[in-house]
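Colleague: Got a sequence here, can you build the structure:
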Amino acid sequence: MKIVVQLKLMPEADQAAALSATLHTVNDAANWVSKVAFEHGVPREYELRKHTYAELKARGLGAQAAQHVIKKTRDAYTTLKANIRAGNLGKPGSKRRVKAESKPIAFRPDAAQPYDDRCLSWQYDQQTVSIWTTAGRLKNVRFVCSADALKMLREQRKGESDLIRRDGMFFLITTIDLPDVPISEPDGFLGVDLGIVDIATTSSGYRAAGRGLNRHRKRQLDLRRKLQAKGTQSAKRLLKKRGRKEQRHAANVNHIISKTIVTTAERTGRGIALEDLTGIRERVRLRKDQRTKLHSWSFHQLGQFLDYKARRAGVPLVYVDPAYTSQQCSECGHIDRKNRATQATFACRACGFLANADDNASHNIARKGETVWIAGRESRVPATP
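Modeller: Now for the predicted structure:
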């Protein structure tokens, strides 16, 4: 199983200047390569290398850095093509799709640059790296991380690492290849109902209320509006400084929720059943004043956190069809839109069962999870002799 670890670099002033200049140089070169690729109809990587490699070397890039610039440019066009094919940029002729197809891909000055082991070496005991830059190789660049991350780096680091600059700080994003943990046979499933009022409700009774997170988002939204309306230089600096504050806060909340759910499932020997909410933003129609809440809802991130934490713990996780989970009675199975009396109340019109709506839905999801697990489990019938 592969996971990503983020390390913060702590360069000296001259080292930081060299790293910044390197990122600007390689991304400026990537923009030039992108224009060449666009003009030649985005050829394959080998063909693109013939058009660009000599010029990249003349710009002062090392051999490996030049290869990585070409490869990341070609990969960007591959991703764009995949998004167009999947319909993520709209239908043919739509404004967004035409805009994406009509000009070369552009790279930000501080966009990530890949490094392999020829350009980047690690000294784990000293917690330093030696890294290539356009000003020469920098040695003894310090990095900081947790003890657990350092242990994984030392034992399971694999492949390339990406250097990025964010908010004036430098980070290395590296891949860790963890050994697969055997998936245990579950004794039932823990159903997880995702929502906006309550971020997550499980069939075990755990409820992660979304009131605090929603209040935090509203405060951030109001502050952004005030700063944008003010429009001064100091307001713009503050906007930039606070740019990712809400995102970091929401990610921290999702980490806490996912860890709690996975720990409960592991302790009780159960699997986790989660709703498949792919494409929900396109399916759901809301009033204009409700759209901000829906589009700020980070359910996809919470699902990703649950997925990788469950795999690390050996806990089975299945995705179920969310259809009718909020309308079906978890006691008698009766389905009716009117069963959902209010946002918070479920009252079955057939058997009279009364419960919290999210609790009821989580039990339906748990039952669907067992069905999906049984249907997808490999047959244990002995082979015919």
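Colleague: going forward, measure contacts between C-alpha atoms and count neighbours the same way
Modeller: Fine.
Colleague: Surely Tyr319 touches Thr278?
Modeller: No. Taking contacts as Cα atoms under 8 Å, Tyr319 lies outside contact range of Thr278: 10.5 Å.
Colleague: Show me what the strand or helix carrying Lys99 is in contact with.
Modeller: Per DSSP states H and E, Lys99 falls inside helix 95-101. Helix 95-101 has contacts (Cα atoms under 8 Å, 6 or more residues apart in numbering) with 84, 89-92.
Colleague: Tell me the buried residues in it?
Modeller: Using 16 or more other Cα atoms under 10 Å as the test for burial, helix 95-101 gives Arg97.
Colleague: quick check, distance from it to the centre of its chain.
Modeller: 24 Å (Cα atoms, centre = their mean, to the nearest Å).
Colleague: How about stretch 2-18?
Modeller: The answer for stretch 2-18 is 21 Å, by Cα atoms, centre = their mean.
Colleague: roughly how far is stretch 137-151 from the heart of the chain?
Modeller: 23 Å.
Colleague: who's more crowded, Tyr319 and Thr278?
Modeller: Using other Cα atoms under 10 Å, the more surrounded residue of Tyr319 and Thr278 is Tyr319, with 17 against 10.
Colleague: OK, contacts around the more buried one?
Modeller: Neighbouring residues of Tyr319 by Cα under 8 Å, 6+ apart: 273-276, 369, 372.
Colleague: change it to 6 Å
Modeller: 273-276 (Cα atoms under 6 Å, 6 or more residues apart in numbering).
Colleague: Please indicate which of those residues are buried?
Modeller: Here, 16+ other Cα under 10 Å leaves 273-275 buried among the contacts of Tyr319.
Colleague: longest helix of this structure?
Modeller: helix 13-39 (DSSP state H).
Colleague: Show me which parts of the helix or strand just after that helix are buried, residue by residue.
Modeller: As assigned by DSSP H and E, the chain's next helix or strand after helix 13-39 is helix 45-58. Judged by neighbour count (16+ other Cα under 10 Å), helix 45-58 contains these buried residues: 45, 48-49, 52-53, 56.
Colleague: One more: stretch 260-270?
Modeller: Neighbour-count burial for stretch 260-270 [16+ other Cα under 10 Å]: 261-262, 264-266, 269-270.
Colleague: Here is the second sequence; please produce its structure so I can put it next to the first one:
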Amino acid sequence: MKLVVRVKLLPSPVQATALEATLQACNRAANHVSRVAFERGIKDRNGLQRLLYADVKSVFGLSAQPTVRAIKKVADAYTALNAQVRKGLLGPTTKRYNAAMSHPIAFRPEAAQPFDDRCLSWQHDARTVSIWTVGGRMKGIRYTGSADQLKMLDQYRKGESDLVHEGGKWFLIATCDVPDPDVAEPVDFIGVDRGIVNLATTSDGTNYQGRGLRRYRNWCARKRAELQKKQTRSAKRRLARRAKKEQRHATHLNHKIAKEIVSVAQRTGRGIAVEQLDGIRDRVRLRRDQRGTLSSWPFHQLGQHLAYKARQAGVAFMEVDPAYTSQRCPRCGHTEKANRPTRDEFCCRRCGLAGPADVVAGVNVRNRARSAWAFVTMPVPSTA
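Modeller: Next comes the predicted model:
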């Protein structure tokens, strides 16, 4: 299992200046490679390296390995763009598609730059790194992080690390290849229903409300509108500082919810089941005033957090068919739209079972996971 560890660098002013100059040089080189790749139609790594290696190395002042990393960054960017086009994520004739395909990919002056072990080395005992810069090898740059992050970094780091400059701070993002624990055979499942009014509701009846997040987002929207209306330099600086604060808040909430659900599942020996919500934004038609809420709500992120935390804890995780989970009676199986007279209430028109609608949906998710797990683990009959 691959996990990402993000540690904060604590460079001196001289070290920070060298790191900034290095990022800018690498991204100038990447923009040059991207223009040539776009004009000549050569977007594979080997072709670009044969064509531009000597030029990039001499013109932009990069040594051998950073030159290779800069060229690979461009090739990876075009590979990702082509994958998006093949999947139809940009649309065939949209403005976004035309903008992406009519110009070479551009890199910001301080865009992240990957470094491999030839350019960057870690001294875990001293908590310092040694990194190549355009001014020479910069040694003894201190870093810090949580105890769990540092332990994982020391034991499982593998591959490249990305140098990131964000909000005036320096970070290194490293990939750790953590061995998967054995998944325990679940005695049952916890069904999790995700939503907007309630971020998550489990089949046990535990409810994680979205009221606080909704109020916070509405407050952020009002503040953004006020600052944008002022059009002053200080207002623009404040907008830049607040740019990702709302996103970090939602991510923090999703981490807390996922951690608690996985902890309960691990303690009780159960698995976790969620609805498979891929393509929900394409299937659901909403009023205009609801579209922004749905498009920005972190459904997928909560599912991702549940999946990787469950995998890390050795807890079984399943995605099940979401069809009619909020309209189906878990006792008699009767499915009808009228079973859910309001958003919060469920009442079966056949057997009279009543309860909170989101809890009923979680129970249906749990029941489907039980059936699916039994089918997956069913022994194959012998043909002998």
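Colleague: that older thread, mind picking the two most distant members of the buried residues of helix 45-58 of the first structure?
Modeller: Using Cα to Cα, these span at most 14.5 Å, a distance reached by Glu45 and Leu56.
Colleague: quick revisit: and the contacts of Tyr319 of the first structure, which is closest to Ala111 of the first structure?
Modeller: Nearest to Ala111 of the first structure among those: Asp276, at 31.9 Å, using Cα to Cα.
Colleague: Show residues contacting stretch 342-351 of the second structure.
Modeller: Residues contacting stretch 342-351 of the second structure (Cα under 6 Å, 6+ apart): 339-340, 353-357.
Colleague: ok, of those residues, which come out buried?
Modeller: 339-340, 356-357.
Colleague: rewinding a little: let's see which of the buried ones among the contacts of Tyr319 of the first structure end up in strands.
Modeller: Cross-referencing these against strands under DSSP state E gives 273-275.
Colleague: Redo the residues you listed as CSV? Include distance to Val69 of the first structure.
Modeller: What follows is these, written out as CSV (distance: Cα to Cα, whole Å):
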residue, distance to Val69 of the first structure
Ala273, 42
Leu274, 39
Glu275, 39
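Colleague: OK, contacts around the residue nearest the centre of the second structure?
Modeller: By Cα atoms, centre = their mean, the second structure has its centre lying nearest to Gln301, at 6.4 Å. Applying Cα under 6 Å, 6+ apart, we find Gln301 of the second structure in contact with no residue.
Colleague: switch the cut-off to 8 Å
Modeller: Taking Cα under 8 Å, 6+ apart as the criterion, Gln301 of the second structure is in contact with 251, 254.
Colleague: looking at the alignment, what does it pair up with in the first structure?
Modeller: Alignment note (TM-score structural alignment): Gln301 of the second structure maps to Gln301 of the first structure.
Colleague: Between the buried residues of stretch 260-270 of the first structure, which sits nearest Ala200 of the first structure?
Modeller: Closest to Ala200 of the first structure, out of all of those and judged by Cα to Cα, is Ile261, at 9.3 Å.
Colleague: Quick one: map the closest one onto the second structure.
Modeller: Counting by TM-score structural alignment, Ile261 of the first structure lines up with Ile261 in the second structure.
Colleague: where does that match fall, helix, sheet strand or coil?
Modeller: Here Ile261 of the second structure is helix, with the state taken from DSSP: H, G, I helix; E, B strand; the rest coil.
Colleague: doesn't Thr325 make contact with Asp336 of the first structure?
Modeller: No. With contact defined as Cα under 8 Å, Asp336 of the first structure does not reach Thr325; the gap is 10.6 Å.
Colleague: what about those two, which has more around it?
Modeller: More crowded of Asp336 of the first structure and Thr325, by other Cα under 10 Å: Thr325, with 22 against 15.
Colleague: a helix runs through that one, doesn't it?
Modeller: No. Counting by three-state DSSP, Thr325 of the first structure falls outside a helix, being coil.
Colleague: Contact partners for Phe171 of the first structure?
Modeller: Taking Cα under 8 Å, 6+ apart, we find Phe171 of the first structure in contact with 6-9, 163-165.
Colleague: ranges for the helices of the stretch 251-384 of the second structure?
Modeller: Under the criterion DSSP state H, counting those that start in this stretch, the stretch 251-384 of the second structure contains helices at 280-283, 288-296, 299-313, 357-376.
Colleague: Out of these, which gets nearest to Met138 of the second structure?
Modeller: Proximity to Met138 of the second structure (Cα to Cα) singles out helix 299-313 among those, at 35.4 Å.
Colleague: Check the mean deviation of the closest one from the first structure.
Modeller: Taking mean Cα distance after the TM-score superposition for the first structure, the mean distance separating helix 299-313 of the second structure from the aligned residues in the first structure is 0.7 Å.
Colleague: Same check on stretch 66-79 of the second structure?
Modeller: Using mean Cα distance after the TM-score superposition for the first structure, the mean distance for stretch 66-79 of the second structure is 0.5 Å.
Colleague: buried residues in that stretch?
Modeller: Buried residues in stretch 66-79 of the second structure (16+ other Cα under 10 Å): 66-75, 77-78.
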